[in-house]
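Trainee: Sequence first, then the predicted structure, then my questions.
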Amino acid sequence: MKNYILLLLLTASFGFAQNTLHYNDEKGSPKATLQNISWISGNWIGEALGGICEENWSKPIGNSMMFNFKLVKNGKVVFYELGHIIEKDNTLLLQLKHFGADLKGWEKPEISEEFRLVKVEENKVFFNQFTFEKVSDNEMNIYVVFEETGKEMKFNYKK
């Protein structure tokens, strides 16, 4: 389980990333709304981390797009994530928390992982070390840089 914790702490990179960007404090985040990224909403499934990954994203409502993530390996839940992308200060912020298969949280109750917006394109949205890419209406890639290795991993999802 500890390996999955390390894999999902998405904060550091050592130059291996090709599809992700770093947040720059001096530049800050660009202006954006959830309407810019509403294409993320839907029920997505793919294979990664040695199992089946499922992500469900709500449509924008209440200045938020909520999501849940589940990794199933060998027929058993390994862990969950719960989070959202919110509109805050005229830009977007991705926040998430991890939970074990027993629903016990990994982070302290008052702590969540936060990923600041770096850039928005028509079919891509870049958060710090975390990128969503629209391939088609029924396919999406998510690129994540893992702290443990500094390497970028691609998650391919289909509706």
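Mentor: Structure received.
Trainee: For the rest of this, base every contact and every neighbour count on C-alpha atoms.
Mentor: OK.
Trainee: for the helix or strand containing Asn3, the distance to its chain's centre please.
Mentor: Using DSSP states H and E, Asn3 maps to helix 2-8. Centroid separation for helix 2-8 versus its chain: 14 Å, with CA atoms, centre = their mean, to the nearest Å.
Trainee: State whether Ile37 is indeed within a helix.
Mentor: Yes. Counting by DSSP: H, G, I helix; E, B strand; the rest coil, Ile37 is found in a helix.
Trainee: Now do the same contact list for it.
Mentor: Applying CA atoms under 8 Å, 6 or more residues apart in numbering, we find Ile37 in contact with Val125.
Trainee: Same question for Leu34.
Mentor: Each residue near Leu34 by CA under 8 Å, 6+ apart is listed here: 60, 63-65, 85-87, 92.
Trainee: Can you pull up the most central residue in this structure?
Mentor: Phe130 (6.0 Å; CA atoms, centre = their mean).
Trainee: my guess is Asn56 contacts Asn68, does it?
Mentor: Yes. Counting by CA atoms under 8 Å, Asn56 does reach Asn68; the two are 5.5 Å apart.
Trainee: shared neighbours of these two, which are they?
Mentor: Counting by CA under 8 Å, 6+ apart, Asn56 and Asn68 have no shared contacts at all.
Trainee: take a look at this one as well, against the first:
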Amino acid sequence: MMTKGAVFLLLLFSFDVLANNKFSNLLFLDHNQPSPTADLSVIQWLSGHWRGEAFGGLVEEVWSPALGGSMMGAFKLVVEDQVQFYEIETISEVNDSLIFRLKHFNKDLTGWEEKDATVDFKLVKVTDSKVYFNGLTIERISEKEINIYVAIEHEGKTTEEKFNYKKVE
């Protein structure tokens, strides 16, 4: 059974595009807008072990260096010393651009999405310090700190949430 927080986050990753971008750190593709050309060199700084606080608990992400045209990541949320859910994530080079894909899992590793389904975030834009995916932005503050911004939809209202991570040494 999914927790209330897990359902809340599932809503985040279930929507496609917002018609009106009212967020300061998020960008969204128009319906048929193509993604820009990019490769993994623009986000290689994401590699490593990151930890922060969000949703009343600890969040952790571990990203591998680029290999075979992709980076592999794992996420978990721990609240009151209990895992709430996991994500397996990839950022892959596809059609001369990047795509961020993920699948959610309950703490017992039962999946949220259908067997062959993934939640996909197409690349929108790259700057020196930010990589914008459709509704998800990864920002490099320094070599030891990153922010991840996500659009979260709950009960018809969409908000921009910030996850601040510090590198685990």
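Mentor: Perfect, I can see it now. These numbers were taken from a predicted model, which means no experiment stands behind them.
Trainee: Fetch the TM-score of the aligned pair.
Mentor: TM-score for the superposed chains, counting by TM-score structural alignment, normalised by the length of the first structure: 0.94, backed by 159 aligned residues with a CA RMSD of 1.4 Å.
Trainee: Narrow the contacts of Leu34 of the first structure to those in strands?
Mentor: Using DSSP state E, the subset of the contacts of Leu34 of the first structure located in strands is 64-65, 85-87, 92.
Trainee: The residue nearest to the centre of the first structure maps to what in the second structure?
Mentor: Correspondence of Phe130 of the first structure to the second structure, assessed by TM-score structural alignment: Leu136.
Trainee: Look at the nearest residue to that match once chain neighbours are set aside and tell me its secondary structure.
Mentor: Nearest residue to Leu136 of the second structure in three dimensions, chain neighbours excluded: Val150, at 4.6 Å (CA to CA, 6 or more residues apart in numbering). Under three-state DSSP, the three-state class of Val150 of the second structure is strand.
Trainee: what's the neighbour count on Val150 of the second structure?
Mentor: Val150 of the second structure sits with 25 neighbouring residues when counted by other CA atoms under 10 Å.
Trainee: now it: how far from Asn20 of the second structure?
Mentor: To Asn20 of the second structure, Val150 of the second structure is 15 Å away according to CA to CA, to the nearest Å.
Trainee: Can you classify Glu110 of the first structure as helix, strand or coil?
Mentor: coil.
Trainee: Could I get the contacting residues of Val120 of the first structure?
Mentor: Contact partners of Val120 of the first structure, counting by CA under 8 Å, 6+ apart, are 30, 32, 36, 126.
Trainee: Quick check: closest non-adjacent residue to Ala117 of the second structure.
Mentor: In space, Ala117 of the second structure is closest to Lys103, 7.9 Å off (CA to CA, 6+ apart).
Trainee: ok so, going back, shouldn't the residue nearest to Leu136 of the second structure be in contact with Glu161?
Mentor: Yes. With contact defined as CA under 8 Å, Val150 of the second structure reaches Glu161; the gap is 5.4 Å.
Trainee: Let me see the ranges of the strands in the second structure.
Mentor: Using DSSP E, the strands of the second structure run over 48-54, 57-63, 70-79, 82-94, 97-106, 119-126, 130-133, 136-142, 145-154, 157-167.
Trainee: and Leu12 of the second structure, which of the ones you listed is closest to it?
Mentor: With CA to CA, the closest approach to Leu12 of the second structure among the strands of the second structure belongs to strand 145-154: 4.3 Å.
Trainee: How about Tyr23 of the first structure, nearest residue that isn't a chain neighbour?
Mentor: Asn128 (4.9 Å).
Trainee: Burial check on that neighbour, number of neighbours?
Mentor: Asn128 of the first structure has 23 neighbours, counted by other CA under 10 Å.
Trainee: on that earlier part again, next up, the contacts around the aligned partner of the residue nearest to Leu136 of the second structure in the first structure.
Mentor: Here Val150 of the second structure is matched to Val144 in the first structure, going by TM-score structural alignment. The contact partners of Val144 of the first structure, taken as CA under 8 Å, 6+ apart, are 10, 20, 129-131, 152-154.
Trainee: let's see 6 Å
Mentor: Residues in contact with Val144 of the first structure (CA atoms under 6 Å, 6 or more residues apart in numbering) are 129-130, 152-153.
Trainee: Pull up the gap between Leu109 of the second structure and Glu139 of the second structure, please.
Mentor: 29 Å.
Trainee: sorry, that was for Phe105 of the second structure
Mentor: Phe105 of the second structure is 25 Å from Glu139 of the second structure, by CA to CA.
Trainee: before we move on, what about Ala117 of the second structure?
Mentor: As judged by CA to CA, Ala117 of the second structure and Glu139 of the second structure stand 27 Å apart.
Trainee: cool, and Val94 of the second structure?
Mentor: Going from Val94 of the second structure to Glu139 of the second structure by CA to CA gives 21 Å.
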